[in-house]
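In: Predicted model and sequence below, questions to follow.
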Amino acid sequence: MFNNIGVSGLIIILLIALIVFGPAKLPLLGRAFGDTLREFRSSTRGIVEDDTGTQRIDKPDELEKLL
């Protein structure tokens, strides 16, 4: 989707966002966008792990409980 966007395209997009939202709202929008992407990735990771039957263990305490 974004394969053909170069540096100049990103600069134009950022300038348009700066004009539309203003400098005060851009950090809030970026943080909200990052949180949304993080939640989406964790949700899709959970779906993929359910399909493969594997379980990801993030904490060492969870590993000790399984052993």
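Out: Arrived safely.
In: From here on, just use CA atoms for contacts and neighbour counts.
Out: Will do.
In: tell me, how many neighbours does residue 46 end up with?
Out: 14 (other Cα atoms under 10 Å).
In: Toward the C-terminus, what is the element adjacent to the helix or strand containing it?
Out: Of the helices and strands defined by DSSP states H and E, residue 46 is found in helix 26-52. The helix or strand immediately downstream of helix 26-52 is helix 60-66, counting by DSSP H and E.
In: try this one side by side with the last:
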Amino acid sequence: MGKFGVTEWILIIAVILLLFGGKKIPELMKGLGSGVKEFKNAAKDDSPAEKKKEETKSEE
């Protein structure tokens, strides 16, 4: 229990296709990909090592 088999995945994909249609899914995936990319960039920009570098530069 808790694991998805092939039949369940096919059913899930069919429901998604019915809800959003074939043309809308690539747009949704593109939006999801850009959101993940922005999140990674924001996480990388806020890293502790970079904050220390910025503090050191501002003190000089």
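Out: That came through fine. This one's a predicted model, so the numbers in the text were calculated from it and none came from an experiment.
In: In the helix holding residue 46 of structure 1, which residues are buried?
Out: By 16 or more other Cα atoms under 10 Å, helix 26-52 of structure 1 has no buried positions at all.
In: tell me how far it is from the chain's mean position?
Out: Per Cα atoms, centre = their mean, to the nearest Å, the displacement of helix 26-52 of structure 1 from the mean C-alpha position of its chain is 5 Å.
In: what's that helix packed up against?
Out: Helices and strands in packing contact with helix 26-52 of structure 1 are not found; criterion 3 or more Cα pairs under 8 Å, 6 or more residues apart in numbering; DSSP states H and E.
In: tell me the contacts of the spatially most central residue of structure 2?
Out: Nearest to the geometric centre of structure 2 sits residue 36, at 3.1 Å (Cα atoms, centre = their mean). Going by Cα atoms under 8 Å, 6 or more residues apart in numbering, residue 36 of structure 2 touches no other residue.
In: What residue in structure 1 is paired with it?
Out: Counting by TM-score structural alignment, residue 36 of structure 2 corresponds to residue 37 in structure 1.
In: Nice, that's everything, thank you.
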